[in-house]
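>>> Mind looking at a prediction? Sequence and model below.
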Amino acid sequence: MNSATHPLTLHDDRLFPAEPTQRAIARRLYAHVAKLPIISPHGHTDPAWFAGNQPFANATQLLLVPDHYVFRMLYSQGISLDALGIARVDGSRNDVDPRQAWRVFAHHFHLFRGTPSSMWLNHVFHDVFGLRVRLDAGTADQYYDHITAALQRPEYLPRSLFERFNIELIATTESPLDPLQHHAAIRASGWGGRVITAYRPDPVIDPEHEQFTAALQAFGEITGEDVHHWDGYLRAHRQRRAFFAQAGATSTDHGHPTAATADLSRADAARLFGKVVSGTFSAQEAECFRAQMLTEMAAMSMDDGLVMQIHPGCFRNHNRTLFERYGRDKGADIPLRTEYVNALKPLLDRFGNAPDFKLILFTLDESSYSRELAPLAGHYPALHLGPAWWFHDAPEGMWRFREWTLSSAGFYNTVGFNDDTRAFLSIPARHDVARRVDCAFLAKLVTEHRLDEDEAAELAVDLAYNLPKRAYKL
């Protein structure tokens, strides 16, 4: 069958309940939030896009190469990253025609049926580029030519898309070593788009990070502090945090393997740091140092007001061969069983009751939602729950998150939605999915007479817009 006979459509009622009464309520609730501005307080888009405002090169470089949600699925079916033109850790890449890489993607697009990636990509194809036939092997070149040509037009420049998507704010994520020159260029340009940064200190906090030794040296050079001694190391963090805050940062982010925190004495912390910088530490000591640094970061947040995020419970870069060849963030992150109640207690004993300290918790271990995270957030003033993340950033995961946290944490101890993406064009699609799922969930509560519809409408707006602004101090 000719591929042109398979139309690409987006149903107006997608993700709404099948039951007619609930569906009608969900439609009415969605009307309150469909066109709200997007608040994207945590993500990984490249600030250089908005600083330089240059055209994206082609369909492959924009939609395939940066998106590990996409190429991890292709890799799982035996397609090498070299065949897609993914850069290796040394900066080299296979000499692949981007059109040919796109053909490989199109030929295997059926692999994404029913997945969140399919929803996001079809939203991009339909709403952003106006395509009306499905992507497959027969339409690969049509797609590639149409998208690549569109990207050369002014209305597809990064800033134009930012405005078209009705993005009020987007936060990127940078290492303490980043000079933030792109953020400075954005501010100096006079453009009205709000692009801020977030402080992600993992390379200079995790002794087991492959860049730690070199990163620590650079950390000292940038700050002028003696970062091989405990007090100088802490001063360097304070200095860089202040620099990030001046560039608009309102948050920090920490991607530790676990949620462990510690509260060592100054002398014990200094001794542990001495072992870390000398390279004579054990795996247990590395974990203890990361745990201590979460508490140190919380103490600094008490002083400078930056909201603290923890993204634990992830075995990052699980595929050693892929990591050694291509580096980090190539789709090989795997969820881990994660404990929070005991792990967070040292930090919470110090700061959990502080009204001015905000800690946003994420997890890849869904079993912890109702058992640990929701009861903690439903008690401690400092704690809020981040939305369903990574593998759970899907309609099913979003629904489970609401079901399993509502009774203990309610809605107002959560922070709305953040897209956590490198794929810029998927941002409106991701926020639309979250808004639809929340409206469907709220519609169910209305039909069960647990909420009045006016309360649900107010909640829908809060979840989509007000809660992320409040949680991230925007």
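Alright, I've got the coordinates. Values in this document were obtained by computation on a predicted structure and should not be read as measured data.

>>> Please count neighbours and contacts with C-alpha atoms only from this point.
Fine.

>>> Just give the number of residues close to residue 246.
Using other C-alpha atoms under 10 Å, residue 246 is surrounded by 13 other residues.

>>> separation between it and residue 379?
Separation of residue 246 from residue 379 (C-alpha to C-alpha, to the nearest Å) stands at 33 Å.

>>> What ranges does the stretch 251-400 of the chain have for its strands?
251-254, 307-310, 314-315, 334-335, 359-361, 383-385 (DSSP state E, counting those that start in this stretch).

>>> just checking, what packs against the last one?
Here strand 383-385 touches strand 359-361, helix 374-377, going by 3 or more C-alpha pairs under 8 Å, 6 or more residues apart in numbering; DSSP states H and E.

>>> could you redo those as a markdown table and give each row mean neighbour count?
A markdown table is the format used below for the helices and strands packed on strand 383-385 (neighbours: other C-alpha atoms under 10 Å):
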| stretch | mean neighbour count |
| --- | --- |
| strand 359-361 | 24 |
| helix 374-377 | 23 |
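
>>> between the ones you listed, which gets nearest to residue 221?
Among these, the nearest to residue 221 by C-alpha to C-alpha is strand 359-361 (30.1 Å).

>>> How far off centre is stretch 77-95?
A distance of 24 Å separates the centroid of the chain from that of stretch 77-95, by C-alpha atoms, centre = their mean, to the nearest Å.

>>> before we go on, here's another structure to hold up against the first:
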Amino acid sequence: MPDTLELDDDRLLPVDPQTRAVARHLYATIADHPILSPHGHVDPRLLLDDAPFSDPAELFITRDHYVTRLLHASGIDLAALGAGTAAPVDPRAVWRLFAENWHVFAGTASGYWLSHEFATLFGIDVEPSAETADAIFDTIATRLTDAAYRPRALFEQFGIEVLATTDDPLDDLAAHAALARDESWSGRVLPTFRPDAYLDPAAPGFAERVERLTSTQGASADDFTGYLAALEARRAYFVARGAVSADHGVVEPYTVDLPDDEAARLYRQAVAGDLDAAGAREFRGNMLLRMAGMSARDGLVMTVHPGVHRNHSTTTFDRFGADTGHDIPLTTTYTENLRPLLEKHGLTPGLHIVLFAVDETVYSREVAPLAGFYPSLFIGAPWWFLDAPDAVRRFRSAVTETAGFYRGSGFIDDTRAFLSIPARHDMARRLDAGFLARLVREGRIPLTRAERIAVDLVDAIPRKAFKL
């Protein structure tokens, strides 16, 4: 007999019966609140086109690096999963490989989210396995032909109020504009300005990108003033089309304040391809600081996502390209790296900077103390490898005693996997209910205060941090 797939009503809530009762009550107050998703990677064309999802493998496996990386670690070639730039593979064959290896996801965040999606969206009540693979595939595939499983219908069903995408600075944002014009569509989908490839001289194609960028202002590629003006103009373009944030995915959050002439010299060398590694670091650090200055002027929330060694496996990158599961966390330090930026802009009224990390040790050591002083700083929710049940619990314990609840960002799903959004937010709500319940039971906060905080964590707090 196949193992049953059954969601416990009390999943992730505290084991102690009395604490669990309080957590149940708190969770019930927020379970059905609208989802605010101010940072993510869903393609806006998914909602614009509103086309049926193609097949279960494409939907749940092939493009989800959380899933493919663990299957790869279990000895399955990414080519057999159709990952990245690999040639297309029979979706049913991919699904069978996944189902046969379902046991490797036990205890993982991916396993938890997938179980939630299978049970709540598709009514699946048995676990994937070699025995059940085809039947589950057929159940999902049949449901995907139903209009209720089209992207817009699911957006409504999920209760998403705001969904932010991540976009290239030179994107014309046509998909966002079309969605905004569509009178049959009430969803709020916001673009996000993501300038990394235009700020890092080491990024492939940097010179070509900045040439296209500066040409929008009629400036030459080596004109630093024109380069800055072009960045500001593109930011203004995004703001006019609903953007609320600018996202910065950097290896290290290093900042340095350089005079204009020195920054211009480094820029010209970068465009010419003559900048060494030390100079590139200085240029990146200065541009991250300048991005904070632009946010102080135009109001875009600045989110910083540091500390990831991208494409760790050269062989895998050469075969399958980026975003195929081999990005690995690095140690992150904020206190010294961010000080030049904070010396210049940290006390600027209205500036919002959200600090994320994949290095969980930095939350209690640096992020919470910094956000507990600087009004411009907010604590980003656990991100990527840390967006998992036990890591979220550790995060709450790590930051709350120093900075409280109201210096945070609210939960951030940060995902391309559209169907996992409600599973991820529900997970966070259950964990926060459990954390608050413990504080109530320990006599640290009254129940009425916990009720208000629970609602604020999914509503007022993300609205404030992201100026929603």
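Sure thing, it's come through. Since this is a predicted model, take the numbers as computed values, not measurements.

>>> Quickly compare the strands of the stretch 251-400 of structure 1 and say which is most buried.
Sort the strands of the stretch 251-400 of structure 1 by mean neighbour count, taking mean count of other C-alpha atoms under 10 Å, and strand 383-385 sits at the top with a mean of 26.

>>> Quick one: the residues in structure 2 that that one pairs up with.
Alignment of strand 383-385 of structure 1 against structure 2: residues 377-379, by TM-score structural alignment.

>>> Need the residues that contact the matching stretch.
346, 352-356, 367-368, 370-371, 407-409, 465 (C-alpha atoms under 8 Å, 6 or more residues apart in numbering).

>>> list the buried ones in stretch 439-448 of structure 1?
By neighbour count with 16 or more other C-alpha atoms under 10 Å, stretch 439-448 of structure 1 contains the buried residues 439-446.

>>> Next: stretch 52-63 of structure 1.
Neighbour-count burial for stretch 52-63 of structure 1 flags 53-56, 58-63 (criterion: 16+ other C-alpha under 10 Å).

>>> with those residues in mind, which one is nearest to residue 241 of structure 1?
Nearest to residue 241 of structure 1, judged by C-alpha to C-alpha, of those is residue 53 at 27.0 Å.

>>> Tell me the counterpart of residue 341 of structure 2 in structure 1.
Aligned by TM-score structural alignment, residue 341 of structure 2 pairs with residue 347 of structure 1.

>>> count of residues packed around the closest residue to that match other than its chain neighbours?
Ranked by C-alpha to C-alpha, 6 or more residues apart in numbering and with sequence neighbours excluded, the top spatial neighbour of residue 347 of structure 1 is residue 295, at 5.4 Å. Residue 295 of structure 1: 22 surrounding residues under other C-alpha under 10 Å.

>>> likewise residue 291 of structure 1?
Using other C-alpha under 10 Å, residue 291 of structure 1 has 25 neighbouring residues.

>>> Tell me which residue of structure 2 matches up with it.
Match for residue 291 of structure 1 (TM-score structural alignment): residue 285.

>>> thought the match of residue 341 of structure 2 was touching residue 262?
Yes - the pair residue 347 of structure 1 / residue 262 is scored as a contact, 6.7 Å apart, by C-alpha atoms under 8 Å.

>>> and the match of strand 383-385 of structure 1, how far from structure 1 on average?
Averaged over the aligned pairs, stretch 377-379 of structure 2 sits 0.5 Å from structure 1 after superposition, using mean C-alpha distance after the TM-score superposition for structure 1.

>>> Contacts only, for the equivalent of residue 394 of structure 2 over in structure 1.
Counting by TM-score structural alignment, residue 394 of structure 2 corresponds to residue 400 in structure 1. Applying C-alpha under 8 Å, 6+ apart, we find residue 400 of structure 1 in contact with no residue.

>>> 10 Å instead, please
Residue 400 of structure 1 sits next to 366, 369-370, 388, 392, 394, 406 when contact means C-alpha atoms under 10 Å, 6 or more residues apart in numbering.

>>> out of those residues, which one sits closest to residue 237 of structure 1?
Using C-alpha to C-alpha, residue 388 is the member of those that lies nearest residue 237 of structure 1, at 29.3 Å.

>>> Would you reformat the strands of the stretch 251-400 of structure 1 as CSV and include distance to residue 155 of structure 1?
Shown next, in CSV, are the strands of the stretch 251-400 of structure 1 (distance: least, C-alpha to C-alpha, whole Å):
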stretch, distance to residue 155 of structure 1
strand 251-254, 31
strand 307-310, 35
strand 314-315, 38
strand 334-335, 38
strand 359-361, 36
strand 383-385, 37
